[in-house]
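# 3D model of this:
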Amino acid sequence: MNIISFKTYFYKELSEVYPETEISAFWTLIVEKYLGLDRLNAALYPEKEITNTVHIALKKVVARLQQNEPIQYILGETIFFGLPFYVNPTVLIPRPETEELVNWILTDIELAKERKTTHILDIGTGSGAIAIGLAANLPSALIDAIDISAAAIQTAIKNANLNKVQVSFMEQDILSCDKLTKQYDVIVSNPPYVRNSEKKQMQANVLNHEPQTALYVTDKNPLLFYKKIGELAYKNLLDNGLLYVEINEFLATETAELFEEIGFKTTEVKKDIFGRNRMIKTQK
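Predicted coordinates:
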């Protein structure tokens, strides 16, 4: 089978599951990964033959996409903050709004250049996206990262090695942690914040494939992680230290009030590029 024949099959098989624009984006990623061709060369050489081995692999990709499996898991990789990351079902796929959180931190640190070394902790690191994104842009910073999942920590270590940065990773259940072992200038977290009642709004690729423990909280106690993280941060941030978190857009006011109740002196809610309340910065 040649490229153009498989492309026709690819679009046809996925047409009932995805819009054409998304299928086109998948196609570009697939031909680059499996055929080593960019979009232009795939279009210039439509008669190029696909080997039987690759053809079998591509049909498996189609079958997985038909089950709404995220393309990032199928490829085993994604890009975050301009950096390559390995991803698999043990970790969340990094989101663009989390890039905005990293950029916010970097902008603030750039404005406080008098600090020679910045000590940073990433709580619930997952793939290591936040910690590694910061490490790649702050070579003098000392960065720690923790996660409850041993499998996630292993993925994060691979990503740190892939991007040639230094991050100290540790397996830790934050909810059972009474005190951190160090003091930090910055603590950052993207904890679980989607309420169970909001699951019906989630797309199938997220709901059926991404790790639920990294996404969901009960409706009875939706700020469970923020309360714990806020208390630990208040104990373990240096004076004037900063806590940054990604938040549930529908609970921005409640989250900000929680931090103020803990004792933080200033709290700022920031919108993402879509105009949603998505991040909070609070200062000790």
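
# From now on I want contacts and neighbour counts done on CA atoms only, so please keep to that.
Noted.

# And the strands in the stretch 1-150 of the chain?
Here the stretch 1-150 of the chain has its strands, by DSSP state E, counting those that start in this stretch, at 77-80, 83-86, 119-123, 142-147.

# can you tell me how far Glu246 sits from Asp122?
From Glu246 across to Asp122, the span is 12 Å (CA to CA, to the nearest Å).

# between these two, what contacts are shared?
Ser189 (CA atoms under 8 Å, 6 or more residues apart in numbering).

# those helices in the chain, which residues are they?
3-14, 20-35, 39-44, 52-66, 71-75, 96-110, 129-137, 150-162, 204-207, 224-236, 252-262 (DSSP state H).

# Could you look over those helices and pick the most buried one?
helix 129-137 (a mean of 23; mean count of other CA atoms under 10 Å).

# for it, packing partners?
helix 96-110, strand 119-123, strand 142-147, helix 150-162 (3 or more CA pairs under 8 Å, 6 or more residues apart in numbering; DSSP states H and E).

# Thr155: which of the strands of the stretch 1-150 of the chain is closest?
Comparing the strands of the stretch 1-150 of the chain against Thr155 with CA to CA, the closest turns out to be strand 83-86 (7.0 Å).

# ok, and the closest non-adjacent residue to Glu69?
Excluding the flanking residues, the one nearest Glu69 by CA to CA, 6 or more residues apart in numbering is Asn205, at 5.3 Å.

# Return the distance of Pro84 relative to Leu121.
For Pro84, the distance to Leu121 - CA to CA - is 21 Å.

# swap in Ile143?
6 Å.

# Between the two, which contacts overlap?
Joint contacts of Ile143 and Leu121 (CA under 8 Å, 6+ apart) are Ala131.

# neighbour count winner among the two?
Relative neighbour count places Leu121 above the other of Ile143 and Leu121, with 28 against 24, counting by other CA atoms under 10 Å.

# For that one, give me its contacts.
Leu121 touches Ala131, Ile143, Asp144, Ala145, Ile146, Tyr184, Val186, Ile187, Val188, counting by CA under 8 Å, 6+ apart.

# Could you also give me the structure for this second sequence? I'd like to compare it with the first:
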Amino acid sequence: MKIKEYRTQFIQELTSMYGEGEAESFFYLILEEKQQLKRIDLALQPDLVLSASAIKVWNSILEQLKLEIPIQYLLGKTSFYGLDFEVNENVLIPRPETEELVDWIISNNQKSEPSKNLKILDIGTGSGCIAISLAKNLPNTHVFAIDVSEKALATAKKNAVHNEVTVTFIEQNILETLDLGKDFDIIVSNPPYVRNLEKEEIKKNVLDNEPHLALFVEDHDALIFYRKIAELAQKNLSNSGQLYFEINQYLGKEMVELLQKMDFKNIELRKDIYGNDRMMKGLHL
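As a prediction, the model looks like this:
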């Protein structure tokens, strides 16, 4: 079968579920990953043919997409802040909003004095996307990353090697941590923040496939990770050290109050590209 004919069939079968635009984007992602072909190749060579074995692979991916398994898991990779990351069922798929958080940190620190070797800690690193992106884009830094999941850390370590950066990975339960052991110039975290009452807002493909350990908190104590990390930051941030969080869009006011009570200064609450309260920063003075 010609690839262009399969393309029509593929998009038609997924359009009712995902919409034509997203179905088409899936097609070209798979084309590049499985056939090493780009959109332009198909335009220039419209008679390219899929082999019988290739069609089996495509059909298998198509059926899994119909089950709402994320395309990133099916391909085993995704792009984040211009870098490639392996992803699997042990880690969350990095989101565009988190790229905004990373960009904010880089923008605030890329003019740091070369002589100052920044120490950065990423708490709840998952795939390592935040820690690795910071290590890649901020020279003269020593980046540390904590996660409670051994399997997530194994994925993050592979991502660090693939992206040619050095990150010190630590398996640790942050809620059971009394002291971080050293001082840091920057602490950043995108911890679990979705309340159980918000599960109905979560897309089925996320709810059924991504690790709940990294997503959900109990309704009665939604800020449990933020409070604990802020307490540790009080002890382990250097003078003028920066604390960054990705947050639940519905809890911006509560997060500002939390950091104010804990005596952080210059608190900033920022919206993401969708207009939601999504990230914040405070200084330890």
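
# related to what we said a few turns ago, export the helices and strands packed on helix 129-137 of the first structure as TSV, with columns for distance to Lys265 of the first structure.
Output for these, formatted as TSV (distance: least, CA to CA, whole Å):
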stretch	distance to Lys265 of the first structure
helix 96-110	17
strand 119-123	20
strand 142-147	24
helix 150-162	33
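
# of all the ones you listed, which lies closest to Gln66 of the first structure?
It's helix 96-110; of these, that one is closest to Gln66 of the first structure (CA to CA) at 24.2 Å.

# so the closest one versus helix 129-137, what angle?
Relative orientation of helix 96-110 of the first structure and helix 129-137, computed by axes from the mean of the first three to the mean of the last three CA atoms, to 10 degrees: 40 degrees.

# Count residues in the vicinity of Pro114 of the second structure, would you?
Neighbours of Pro114 of the second structure (other CA under 10 Å): 11.

# how about the nearest residue to it, chain neighbours excluded?
Per CA to CA, 6+ apart, closest to Pro114 of the second structure is Asn140, 6.5 Å.

# Would you mind confirming that the one you found makes contact with Lys116?
Yes. Counting by CA atoms under 8 Å, Asn140 of the second structure touches Lys116, with 7.2 Å between them.

# Between the two, which is the more surrounded one?
Asn140 (16 against 9).

# quick one: the more buried one from Lys204 of the second structure, how far?
For Asn140 of the second structure relative to Lys204 of the second structure (CA to CA), the value is 42 Å.

# do Asn108 of the second structure as well
For Asn108 of the second structure relative to Lys204 of the second structure (CA to CA), the value is 36 Å.

# Find the centremost residue of the first structure, please.
Pro94 (2.2 Å; CA atoms, centre = their mean).

# List the contacts of it.
Phe80, Ser127, Ala129.

# same check, this time on Leu65 of the first structure
Leu14, Ile71.

# switch to 10 Å and redo it
Residues in contact with Leu65 of the first structure (CA atoms under 10 Å, 6 or more residues apart in numbering) are Glu13, Leu14, Val17, Tyr18, Ile23, Phe26, Lys59, Ile71, Ile74, Asn205.

# Farthest pair within these?
Among those, Lys59 and Asn205 lie farthest apart (CA to CA), at 18.8 Å.

# Just list the residues touching the most far-flung residue of the first structure relative to its centre, thanks.
Residue farthest from the centre of the first structure, counting by CA atoms, centre = their mean, is Glu47 at 38.2 Å. Each residue near Glu47 of the first structure by CA under 10 Å, 6+ apart is listed here: Met1, Asn2, Ile3, Ile4, Ser5.

# Check the spacing between the fourth one and Ala25 of the first structure real quick.
Between Ile4 of the first structure and Ala25 of the first structure the computed distance is 16 Å (CA to CA).

# Which residue in the first structure aligns with Leu213 of the second structure?
Residue-level alignment of Leu213 of the second structure against the first structure, with TM-score structural alignment as criterion, gives Thr213.

# Count the residues that sit near its match.
Using other CA under 10 Å as the criterion, the residues surrounding Thr213 of the first structure number 14.

# now Asp122 of the second structure
Asp122 of the second structure has 25 nearby residues by other CA under 10 Å.

# That one maps to what in the first structure?
By TM-score structural alignment, Asp122 of the second structure lines up with Asp122.

# Likewise for Asp179 of the second structure?
In the first structure, Asp179 of the second structure lands on Lys179 (TM-score structural alignment).

# Report the spatially closest residue to its match, excluding sequence-adjacent ones.
Closest to Lys179 of the first structure by CA to CA, 6+ apart is Leu232, at 6.3 Å.

# thought Leu101 of the second structure was touching Asn190?
Yes. Look at Leu101 of the second structure against Asn190 with CA atoms under 10 Å: they come within range, at 9.3 Å.

# which residues do those two both contact?
Common neighbours of Leu101 of the second structure and Asn190 (CA under 10 Å, 6+ apart) are Ile130, Tyr244, Phe245, Glu246, Met279.
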